[in-house]
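Trainee: got a predicted structure plus its sequence, pasted below:
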Amino acid sequence: MLEIAEDLHRWTEEGQDFAVATVVATGGSAPRGPGAALAVDSEGTVIGSVSGGCVEGAVYELCVQALKDGETHCERFGYSDEDAFAVGLTCGGTIDIMVTPVRADGQERAVLRSVLWAAFTGEPAALARVTRGPADLLGKAVLVRPDGSYEGSLGGHQELDRTAATQARAMLDGGRTGTVELSEDGSHCPGGLTLLVELSLPAPRMIVFGAIDFAAALVRVGKFLGYHVTVCDARPVFATQARFPEADKVVVDWPHRYLQRTATDARTVLCVLTHDAKFDIPLLTEALRLPVAYVGAMGSHRTHEDRDRRLREEGVSERDLTRLRSPIGLDLGARTPEETALSIAAEIVAMRRGGTGVPLTGSSMPIHRSMDRLVLAATA
């Protein structure tokens, strides 16, 4: 739901009634993962998507019905020979949808307003909602902040609320949307409740080192993929906002020195385009020791061999060297800066999603990787 937070925040501030359909579970080759959402307001306006088009019409009708009766509805859409081209998923998977009405005078409005504001402003927060359990608890939600404080309730059970907040905070710390199994009294029980925990997190960082024409193209692709993009170069004549107008930040500093003082995390991607040993070696020596998502360096195979030798001489371990993607990007036959940026972005996405980078034609691999269902055992 938080992927459409900007529009939902506007509807909330305008006092609109609306219904939100959220993917709460998937099976097989489902096109969208848990948290994907579609919403319909009282005027019939639609935003978002839950299936890439397969079942949108049926989900729209569920949202309209929820607006009329004020009830939370759960529905499973799946594949069968009879209805594959009706409302079922022609891709062969299943998706479980929960549709929740949000009315201007509803009790859940305050919690929703808070979490939408957090998502709109980029503040970290977690929204935990009941997606399986007693009918009177479906859709109940708590908003959890990084310090463990929370607002809202899963039906007035304080122990359950505290347990849900603890588990949601753990998932917020880990940076993963997923599900949690709880019992109504807060202890682990397979027949109890299921919570979907969705996260509001600041955009992940992409740091591009080297203010060259390839960097300008990569900045545009990085922004398109939702990254907060920084360009860093030690040469002030090249590292200017005028040359990189779409970058969130342009830094004039030695790359390794900037990397030492800036914040990174497990979602950060580092793209080294400096292509100069006096910049590359100190920078990569630092980068390969950080727990970041991706480290790639531009250069030919010969450049890579020289770079690899120099890094070994600097004491970089064999294990850390295996993390270096060099030459950077996938083999697309890229020539232009834009094509090269696409090949780099493709490699980043493949590593993030567990892709192989091989053509899908003739491949037996599933198109949509199944998302590991995170089930946390809660204790009383």
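Mentor: Received it, and whenever you're ready, just let me know what you need.
Trainee: contacts, neighbours, all on C-alpha from now
Mentor: Will do.
Trainee: show the contacting residues for L116.
Mentor: L2, A5, E6, L8, H9 (Cα atoms under 8 Å, 6 or more residues apart in numbering).
Trainee: A strand includes it, no?
Mentor: No - going by DSSP: H, G, I helix; E, B strand; the rest coil, the assignment for L116 is helix, not a strand.
Trainee: could you dump the contacts of L116 to CSV with secondary structure and neighbour count?
Mentor: Putting these into CSV (DSSP: H, G, I helix; E, B strand; the rest coil; neighbours: other Cα atoms under 10 Å) gives the following:
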residue, secondary structure, neighbour count
L2, helix, 23
A5, helix, 22
E6, helix, 15
L8, helix, 26
H9, helix, 21
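Trainee: next up, the contacts around V102.
Mentor: For V102, the contacting residues are D17, F18, A19, V20, L67, E108, R109, by Cα under 8 Å, 6+ apart.
Trainee: now the nearest residue to V349 once chain neighbours are set aside: how far from A346?
Mentor: Nearest residue to V349, sequence neighbours excluded (Cα to Cα, 6 or more residues apart in numbering): G355, at 7.6 Å. Per Cα to Cα, to the nearest Å, G355 is found 9 Å from A346.
Trainee: now R220
Mentor: R220 sits 14 Å away from A346, going by Cα to Cα.
Trainee: kindly report the same for A110.
Mentor: Distance from A110 to A346, by Cα to Cα: 40 Å.
Trainee: between those two, which one's more packed in?
Mentor: Legend: neighbour count by other Cα atoms under 10 Å for A110 and A346, higher for A346 (18 against 15).
Trainee: and that one, that's in a strand?
Mentor: No - using three-state DSSP, the secondary structure at A346 is helix, not a strand.
Trainee: I'd say it and G329 touch.
Mentor: Yes - in this structure, A346 is within contact of G329 by Cα atoms under 8 Å, at 7.0 Å.
Trainee: strands along the stretch 251-380 of the chain, start to end?
Mentor: 269-272, 294-297, 324-325 (DSSP state E, counting those that start in this stretch).
Trainee: here comes the other one, which I'd like you to weigh against the first:
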Amino acid sequence: MLDLAAELHRWCEQGRDFAVATVVAVGGSAPRQPGAALAVDSGGAALGSVSGGCVEGAVYELCRTALETGRPATERFGYADPAPDPEAPPGPVDGDPFAVGLTCGGTIGVLAVPVTVRFGRGADRATVAEALATAASGGTAALVRVVAGPGESPGELLGRPLLVRPDGTVSGGLGGGAELDRAAAAEARALLAAGRTAAVEVGTGAAGGRCGRPVTVLVESSAPPPRLLVYGAVDFAAALVRMGRFLGYRVTVCDARPVFATPARFPEADEVVADWPHRHLAAQAPDARTAVCVLTHDPKFDVPLLELALRRPAAYIGAMGSRRTHADRLARLRRAGLTEGELARLRSPIGLDLGARTPEETAVSIAAELVAARHGGSGAPLTGGALPIHHDSVPRGGAGPRPVRSARAAGGGATPPAPASASAP
């Protein structure tokens, strides 16, 4: 839902009643990930997408039903196969495989929730409106909603919202008591720290509600964009800035030489800084979402910088240079006291092997490695492979999408592990 925050915030301010259908679980090669949403207002206007077009019509009607009844509803959409006759000539077939199925072969679980002041849902609307206002203004918060459990019938808990702020304060409630809210808020803060949206199981016993079973909640995170820190104001940096912005990073370029570190040379950067790289990084406090790209390939710049970076919790640290430069750099870093474990975090030479030569091609190579690092990809060609295309998915024919047990158990801000079945399709 929060991916539509700007428009939905305006709908709230205009007093519109609407319903939002949100992807809460995916399996196989699904087109959209959890958090993707489609909204429908009382006048029939639609906004967003949950599938890229495959099941939009059915989800639209699900939203209309939720608006009319005031009750949340869930639906699972899978592959629809029209089973054409292989001997028949090309042309239309009976039925419409796009109406209710995913032609990509995946599955998605969708939750449709009314956001209205009718049917006694005014408090829920106020919580959702606050979450949308926070996300629309670029603020940090997590919206938690019950999507399954306890048991097979979540009843009145389904869709209830809880807004969790970075300082731990909350608004709203999941309807299962204070213990459930506290457990959900703890999981939400862990996912918020990583800027992730995911379904997690929370609570057992009293916290889990009826039957002592866990409750599954969807945590949608609204957080500032991850940072890309590019050190070295060179031609390669200009291309990487453009690629970083395309991927949604907030990009900073830093170089110790003021004549090169100018906004005129990097107009697409969010920030251009003239400072010694290691001194700049020391003031940045990189976190588990920060990427550091060192393009200077000059020992007086990159060794002090990497000595500092490799001891900070950045998500990605890469350095440009030849293999000979890399070997010399490692030797210098060892003499500076870095351990083999710390050095193992360094991706150098930077980027994936694409045969890149131009700055633009090199930027694509680096961006590809950034994406692979973010999602746990191998960087290998998909052709002829057997691993899932989407690493958070379960394979077709499996038990279906399952939530992670705990974001906190996965290492706080770290990426929660994929289900065990995802590793062996």
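Mentor: Perfect, I can see it now. Predicted, not measured: the structure shown is a model, and the values here were computed from it.
Trainee: could you dump the contacts of V102 of the first structure to a markdown table with distance to V252 of the first structure and secondary structure?
Mentor: A markdown table is the format used below for the contacts of V102 of the first structure (distance: Cα to Cα, whole Å; DSSP: H, G, I helix; E, B strand; the rest coil):
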| residue | distance to V252 of the first structure | secondary structure |
| --- | --- | --- |
| D17 | 48 | coil |
| F18 | 47 | strand |
| A19 | 47 | strand |
| V20 | 45 | strand |
| L67 | 53 | helix |
| E108 | 47 | coil |
| R109 | 45 | helix |
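Trainee: can you say which of these are buried?
Mentor: Listed as buried from these are D17, F18, A19, V20, L67, E108; burial here means 16 or more other Cα atoms under 10 Å.
Trainee: and the equivalent of V128 of the second structure over in the first structure, which helix or strand is it part of?
Mentor: V128 of the second structure maps onto L112 in the first structure, with residues paired by TM-score structural alignment. Assigned by DSSP states H and E, L112 of the first structure belongs to helix 109-121.
Trainee: and the next helix or strand past that helix?
Mentor: strand 125-132.
Trainee: mean shift between that following strand and the second structure?
Mentor: Compared with the second structure after the fit, strand 125-132 of the first structure shows a mean deviation of 1.2 Å (mean Cα distance after the TM-score superposition for the first structure).
Trainee: now what about the helix or strand just after that strand, what contacts it?
Mentor: Next helix or strand after strand 125-132 of the first structure toward the C-terminus (DSSP H and E): strand 141-144. The contact list for strand 141-144 of the first structure (Cα under 8 Å, 6+ apart) reads 108, 111, 114-115, 125-130, 150-154, 161, 165, 168-169.
Trainee: for A242 of the first structure, which three-state class applies?
Mentor: Three-state call for A242 of the first structure (three-state DSSP): coil.
Trainee: quick one: map it onto the second structure.
Mentor: Here A242 of the first structure is matched to A264 in the second structure, going by TM-score structural alignment.
Trainee: again with A135 of the first structure
Mentor: Using TM-score structural alignment, A135 of the first structure sits opposite G155 in the second structure.
Trainee: with L360 of the first structure instead?
Mentor: Using TM-score structural alignment, L360 of the first structure sits opposite L382 in the second structure.
Trainee: report how many residues lie close to the residue nearest to its match when sequence neighbours are not counted.
Mentor: Nearest in space to L382 of the second structure, with sequence neighbours left out and distances taken as Cα to Cα, 6+ apart, is I389 at 7.4 Å. By other Cα under 10 Å, the residues close to I389 of the second structure number 15.
Trainee: repeat for S137 of the second structure
Mentor: Around S137 of the second structure there are 11 residues (other Cα under 10 Å).
Trainee: swap in D235 of the second structure?
Mentor: 14.
Trainee: trace it over to the first structure, please.
Mentor: By TM-score structural alignment, D235 of the second structure lines up with D213 in the first structure.
Trainee: can you give me the strands in the stretch 101-250 of the second structure?
Mentor: 107-115, 141-148, 161-164, 170-172, 198-202, 215-222, 227-231, 250-255.
Trainee: map E181 of the first structure onto the second structure.
Mentor: So E181 of the first structure corresponds to V202, using TM-score structural alignment.
Trainee: over to G222 of the first structure?
Mentor: Under TM-score structural alignment, G222 of the first structure pairs with G244 in the second structure.
Trainee: likewise D331 of the first structure?
Mentor: By TM-score structural alignment, D331 of the first structure lines up with D353.
Trainee: and the strand or helix carrying T65 of the second structure, which residues are buried?
Mentor: Here T65 of the second structure, judged by DSSP H and E, is contained in helix 56-69. By neighbour count on 16+ other Cα under 10 Å, the buried set for helix 56-69 of the second structure is E56, A58, V59, Y60, L62, C63, R64, T65, A66, L67.
Trainee: just checking, what packs against that helix?
Mentor: In terms of contacts (3 or more Cα pairs under 8 Å, 6 or more residues apart in numbering; DSSP states H and E), helix 56-69 of the second structure is packed against strand 18-27, strand 37-41, helix 97-100, strand 107-115.
Trainee: gap between that helix and the chain center?
Mentor: A distance of 26 Å separates the centroid of the chain from that of helix 56-69 of the second structure, by Cα atoms, centre = their mean, to the nearest Å.
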